[in-house]
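Novice: pasting the sequence and the predicted model now:
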Amino acid sequence: MGNTLSHPTTEDHVHYGADYNPEQWPEEIWPDDVARMREAGVTMVSLGIFSWARIQPREGEFDFAWLDRVIDLLHEGGIAVDLATATASPPPWASAAYPELLPQDENGATYWPGSRQQFAPSSPVYRRLAGELVSAIAERYSRHPAVVMWHVNNEYGCHLNMDFSDAARDAFRRWLADRYGDVDALNLAWGTNFWAQRYQSFDEVFPPRRAPYSHNPGQMLDYRRFTSDMLLECYLMERDLIRAAGATQPITTNFMGAFKPANYEQWAPHLDLVSDDCYPDPNDPESYRAAAFQRDLVRSLKPEQPWVLMEQATNALNWRPSNAPKAPGQMAALSAQAIGRGADGILFFQWRQSRAGAEKFHSAMLPHAGTETRTWREASALGETLAALPALPAPARGDARVAIVFDWENWWAVEASDHPMNGIDYVAAVQRWYRALHRRHVQVDLVPAARADDRYDLAVAPLLGLVREADAAALTSFVEGGGHLLAGPYTDVVDEADRFRDGGFLTQLGDVLGVRLEDFGALVAPDAPAEQPGERFAPFGGSLAGGAVLEESTGTLLAEEIHVTDAAVEASFVGGRLTGRPALTARRHGRGTARYLATVPDERGTQSVVDHVLAAASVAPVVAGLPEHVEVARRGDVVTAINHGGPTATVPLAGTDLVTGAVVDGLELAAWEWAIVREAGAAAGGSDADAATADAPARTAARVGAILGGGA
């Protein structure tokens, strides 16, 4: 799919730009905007994201004249358009005429206009009005040569994580009927004989609104599934209307990394390309690791296909308690990080800084203070640099040899209430393992258990409490085929309905791991008040094969009581109630090895265990011998190296610098400096892996630039 327009200046380059909101400014400023965009190297803008009230001033009446002029101006200036459907924020007339489209919280309180995203995703009225708007926009612009991509809605669910309105009630009942077929199946899945919750019909079921005490966990899990599905239905409705209008350009909606309400793993197949919004915090000196985690997550959603960084900040934000500016050079370094981890588009929120409204203090490419600013100079310099880049290879199979298991439904189940250890932060636990691998310059994919396959040497599965039969089968096959599996505590506890299986815990993976779980051994949270009694930590350590030693480390949150049935003990607890009991075990299974770690190690302990399993699985870093503040990422035959603000470092890379064209044999990178290098011996046109993946029938295109510029 793709339109027929080719943009000669951008077809073979990373796209560069921002959200453009011309309706915030007088029309006489628009030509200057386009001129400045060209000066800054902008090649594409996202247009119309919050323009519903301007496009449709009242029901049944559309004003496209202003949007025609803007799109034509951009096209004349050689700037492509990622055209939004404008459905993210209904105008005031919509809720005044149809208050039933407004969402409600669990207490029945209505979310009123005056902000954004004030709509119930399951509301038939909202969907009708949004559909009429989308059809009108798509029919008018589907063949406009400036439009190279469609941007559906915006950050689905960002502020309204769950809706409990009557529209949601009715839709939830229909959703349950479709899922379970009859109410007896629902009663069985939810275990409704407990607390006299048994239903006689779906009409008796309500959303999990405010209740005296804990909600049914099966109902809560299903309501999260329902919420994600309702948001996805809105996306699919708009996508289908765009296609019905004859549009052939790729269609996307902007994700937000590890965003709990929407199961992006299920969404990704419905997007022609993945796009993402990412805002690392400059106050956190290690925020670049969290940003790398997010890049790897969104890249992993559509393997071997580039993605687009749809939003980031040029400098300071406005919505955190403290909104620090980025250091000089940090914005470009983080942009290079996205490219190195698979992005073929670098965009910002927004082009021109707002003069009024809630985000007027949010930085932009063109600051309110004008062009005599560091922000403008850095934004323009980055545009010039990106224009010098040639076409980059798509992310390739084998770039990452390590997988971290990341699963939305498991996330929902682990963070539910009434557990042995409540208040566990699933993403924080996953990111701790990611940081340890990142410090060792090991590239990672983040995938559900069912996608842990032979492309990986090592799979790490933290807190995999909800395990479906297909998950267990995939992990078992992975180990049998020669993979190394490290499973953390609270693994294989419940089924997909959040129910215990017959036979206790570890009923599906226990034989592979060679252990039996008796008790979860909750510890006092490390940050609990000092006066709260109980064990906070579970020290562990031990001797490894070949005489190596796993130095004493600290476990937190859980210290499980496990029994070895057919496994070697690599580390034991050395303090507290479990002294001498197994903490880390290993079992040879088929051609691989399965390990079980019975606690959540702290940062130091996580690093120690990671070093152990990397050595056992013979996983090498992308580039060896680097300090921790230097980041490297592989993309086919291209390696990106970045110094994230530390001392000058030597990077032993040899090849061609793709920005300057110079031959390099070792790099010296000062603070915030970066380079993108095609390794020596690689073909100028890209790697063999890139050529192979380019022919895969499931791909929309070999790279996002090709999708946007000339189609597939």
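Specialist: Arrived safely.

Novice: hey, let's count contacts and neighbours off CA atoms from now on
Specialist: Fine.

Novice: quick one: end-to-end distance for stretch 419-429.
Specialist: End-to-end distance for stretch 419-429: 16 Å, by C-alpha to C-alpha, to the nearest Å.

Novice: residue ranges for the helices of the stretch 151-300 of the chain, please.
Specialist: Using DSSP state H, counting those that start in this stretch, the helices of the stretch 151-300 of the chain run over 166-180, 183-190, 217-244, 264-267, 287-301.

Novice: okay if I get those helices as TSV plus distance to residue 23 and mean neighbour count?
Specialist: As requested, the helices of the stretch 151-300 of the chain are exported to TSV (distance: least, C-alpha to C-alpha, whole Å; neighbours: other C-alpha atoms under 10 Å):
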stretch	distance to residue 23	mean neighbour count
helix 166-180	32	18
helix 183-190	49	18
helix 217-244	23	20
helix 264-267	31	18
helix 287-301	31	23
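
Novice: can you put the ones you listed in JSON lines and add distance to residue 412?
Specialist: Putting these into JSON lines (distance: least, C-alpha to C-alpha, whole Å) gives the following:
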{"stretch": "helix 166-180", "distance to residue 412": "18"}
{"stretch": "helix 183-190", "distance to residue 412": "15"}
{"stretch": "helix 217-244", "distance to residue 412": "7"}
{"stretch": "helix 264-267", "distance to residue 412": "13"}
{"stretch": "helix 287-301", "distance to residue 412": "17"}
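
Novice: can you say which of those is nearest to residue 133?
Specialist: Ranking those by distance to residue 133, with C-alpha to C-alpha as the measure, places helix 217-244 first at 9.5 Å.

Novice: one more to weigh against that first structure:
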Amino acid sequence: MPGYPVLPDGLAYGGDYNPEQWPEEVWQEDVRLMREAGVNLVTVGVFNWGLIEPAEDVYDFDRLDRILDLLHTEGIMVDLATPTSSPPVWFRNRYPGSRLVDREGRVLGGATRHSFCPSSPHYAAASERVAVRLAERYAGHPALAMWHVHNEYGWANAHCYCATSAEAFRAWLRERYGDIGAVNAAWGTTFWGLTYGSFDEIEPPVLAPVGLLTGLQLDFMRFSVDTHIANYRRERAAVRRFSDLPVTTNFMIPNCKPMDYWRWSAEVDVVANDHYLDAEGPDAHIDLAMAADLTRSVAGGRPWMLMEHSTGAVNWQPRNLAKRRGEMRRNSLAHVARGSDSVMFFQWRASRHGAEKFHSAMVPHAGTDSEVWRDVVDLGADLGRLAPVRGSRVEADVAVIWDWESYWALELEWRPSTDLRFRERVGAFYAALWREHVTVDFVHPSADLSAYRLVVAPSAYLLTEASAKNLHRYVEAGGHLLVSFFSGIVDENDTIHGGPYPGVLREVLGLSVEEFHPLREHGTVTVTPATGIEGSVGRIWSERVRVREATPVWTFADGPDAGHPAVTRHDLGAGAAWYVATALGEVHGATDGDGHGATDGDGHGATDGDGHGATDEAHGSGSRDPYGLRGLLREVLDHAGVRRLAGVPEDVEVVRRGAHLFLINHADRPVTVPGVTGTGLLDGVEHRGSATVPPGGVAVVRT
């Protein structure tokens, strides 16, 4: 079985290389500069389908031959892509039925990438054919390090609603359910009398009056993920007919909501991810850390690859802010700290044409007499010094539950409040843990949780009975569980679990919820800890909690649930389960909506909510609320026995990877981190009891 790619110089460094955009004399300059910067791996061929197959079943590999030979001569290895995310113009003209159709039934144009139906049999045949021809020709090429199938599955064509997709969806349902009665039972079609008599009557969730069957919508999302995975498998199989090198594709964690990356993770030999900083987000570095931790978790804790990020500005955000001096280095090394064995960019040389001509690059339009280029060269030297880090792992005592299906279900229409957003709650809890210098893994609720002292469930609206039993066993065996409101409510079909809320979590939490009381826009309630210290502000939500075996820890002091529990703890077996019934004030403000530049599958960087990681006034309440969510987490972390570093400023990122301690200073002042003894990999400095990190600087200490 192929494993992690073997690279010559430790950590991989480079990016997407698109030499077909440039005359051949520029290629010689490119490889010279790559050597100067320490580049050892480039991704080639992502968008050249129309160049290597200019007409159907007519191939021209001359240019690609010369490119790969040149890179090999200069000692630069290649991640060779199948170019199937961007079908040629001739393909969509010859097979017009392969074009993408949106929810409104509009056939979309094709002068862009991802402009095809993922269920199209013509696309399946053509993409497999070009993958076979590539693999057959280049499987033995000495420059080749690995294979890169497609590019960013689900970027713009996560879902298609054409007649071909509709028939494929019906076939998927037949295989999943067996008979139409099982579909009706799962979707609850007796509601509004929408019972189906046969599979042929089912259509995808096209644009319709509000109130579509939610089970139908969830199954269409699952079908769409399976369709993209099937396309990947087809090309992977084509490659493996000729090559045993590792095969991957680039994920977009966490910013591609439609793709369930827990499902995807088993399909790739190495998890690779693209991450682009939300330039306007006040806590963009925390969002980056969350993305890296989630990517490592999807990889099962194994090292992963940062396949794309940016040296500076991107081209698709509303305001594309360039990175400040030192920010690109901090971004890159933060990914390495959290498990990446590569630092790669989109792209090597900035494009002069097309939609991404204002996207930054390793070689910017300003050329090599630029701050960006000098930073690129310096980063290459840093990564050379960090070669001993390669292959090591990050260990975590705390896990945060993340389930893409719960993400989908929570954000369907007609929930109790429009302010219920999956990323808002997860981001709030993650940010508070980050500021406590707690490194976390992300887990699916059905995963083995025994390695963790604390498991946090910020947004587990959809939770199966099996997953709930898994959480119950975890607590009884000595684990500590912290659950946020509106969790455990529905099963995998978005059907309410029987009995009082919170459904399948009633027993482990030792309570029930009589009624939800969502708050008005910008509304707040006051929550008072039992310890008698200053109260906290709650946002978004309040509810009538009835304790059974649980003990009230905090109480609503006002609002619709005044006098009733706001935070509870249930001692169960050898562990404890905590519950918080409102959105406690977050220190410094947590991001809203999907934020963080999150995509919705219909556009790169499209956001909802307040978007782009922006904070609203309510989220700024942390500065007036010194206890809040972070205070609760301190209490729970202490109770669970999770140790944290003492005396470290909160804007210093501290991550241990194997024997190496990464210290990343996001402040504009020098900071001293106590308790550090060892040798600095980047500067050779010996630290004896503490390490001082300059403003915006990074230290990596072998302890």
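Specialist: Cool, the structure landed. All values derive from a computational prediction rather than experimental measurement.

Novice: for residue 130 of structure 1, find the nearest of the helices of the stretch 151-300 of structure 1.
Specialist: Of the helices of the stretch 151-300 of structure 1, nearest to residue 130 of structure 1 by C-alpha to C-alpha is helix 217-244, at 8.0 Å.

Novice: residue 571 of structure 1 versus the spatially most central residue of structure 1, what's the distance?
Specialist: Nearest to the mean C-alpha position of structure 1, by C-alpha atoms, centre = their mean, lies residue 257 at 2.3 Å. Using C-alpha to C-alpha, residue 257 of structure 1 is found at 35 Å from residue 571 of structure 1.

Novice: related to what we said a few turns ago, just so I know, which of the helices of the stretch 151-300 of structure 1 lies nearest residue 93 of structure 1?
Specialist: Taking C-alpha to C-alpha, helix 166-180 is the member of these nearest to residue 93 of structure 1, at 19.5 Å.

Novice: on average, how far is that closest one from the matching bit in structure 2?
Specialist: Compared with structure 2 after fitting, helix 166-180 of structure 1 deviates on average by 0.7 Å (mean C-alpha distance after the TM-score superposition for structure 1).

Novice: now for residue 261 of structure 1: what does it line up with in structure 2?
Specialist: Counting by TM-score structural alignment, residue 261 of structure 1 corresponds to residue 258 in structure 2.

Novice: hang on, that match packs against residue 158?
Specialist: Yes: Residue 258 of structure 2 is in contact with residue 158 according to C-alpha atoms under 8 Å; the separation is 6.4 Å.

Novice: the equivalent of residue 377 of structure 1 over in structure 2 in helix, strand or coil?
Specialist: Using TM-score structural alignment, the partner of residue 377 of structure 1 in structure 2 is residue 374. At residue 374 of structure 2 the chain is in helix, as set by DSSP: H, G, I helix; E, B strand; the rest coil.

Novice: for residue 374 of structure 2, give its distance to residue 697 of structure 2.
Specialist: Counting by C-alpha to C-alpha, the gap from residue 374 of structure 2 to residue 697 of structure 2 is 16 Å.

Novice: out of those two, which sits in the busier spot?
Specialist: Comparing residue 374 of structure 2 with residue 697 by neighbour count (other C-alpha atoms under 10 Å), the higher total belongs to residue 697, at 21 against 14.

Novice: ok, and the closest non-adjacent residue to residue 1 of structure 2?
Specialist: With sequence-adjacent residues excluded and distances taken as C-alpha to C-alpha, 6 or more residues apart in numbering, residue 1 of structure 2 is closest to residue 244, at 7.7 Å.

Novice: and the counterpart of that neighbour in structure 1, what does it touch?
Specialist: Using TM-score structural alignment as the criterion, residue 244 of structure 2 maps onto residue 248 of structure 1. Listed by C-alpha atoms under 8 Å, 6 or more residues apart in numbering, the contact partners of residue 248 of structure 1 are 1-3, 142.

Novice: so which of those residues comes closest to residue 590 of structure 1?
Specialist: Nearest member of those to residue 590 of structure 1, counting by C-alpha to C-alpha, is residue 1, at 43.7 Å.

Novice: looking at it, that closest one is touching residue 246, isn't it?
Specialist: No: with contacts counted by C-alpha under 8 Å, residue 1 of structure 1 stays clear of residue 246, the gap being 11.3 Å.

Novice: rewinding a little: looking at the helices of the stretch 151-300 of structure 1, which is closest to residue 52 of structure 1?
Specialist: Among the helices of the stretch 151-300 of structure 1, the nearest to residue 52 of structure 1 by C-alpha to C-alpha is helix 217-244 (14.4 Å).

Novice: what helices and strands are in contact with that closest one?
Specialist: Judged by 3 or more C-alpha pairs under 8 Å, 6 or more residues apart in numbering; DSSP states H and E, the packing partners of helix 217-244 of structure 1 are helix 124-141, helix 166-180, helix 183-190, helix 408-414.

Novice: just put those in JSON lines and tack on distance to residue 665 of structure 1.
Specialist: Below are those laid out as JSON lines (distance: least, C-alpha to C-alpha, whole Å):
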{"stretch": "helix 124-141", "distance to residue 665 of structure 1": "49"}
{"stretch": "helix 166-180", "distance to residue 665 of structure 1": "59"}
{"stretch": "helix 183-190", "distance to residue 665 of structure 1": "61"}
{"stretch": "helix 408-414", "distance to residue 665 of structure 1": "43"}
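
Novice: out of those, nearest to residue 523 of structure 1?
Specialist: Nearest to residue 523 of structure 1, of all these, is helix 408-414, at 16.3 Å by C-alpha to C-alpha.

Novice: what stretch of structure 2 does the closest one fall on?
Specialist: Counting by TM-score structural alignment, helix 408-414 of structure 1 corresponds to residues 404-410.
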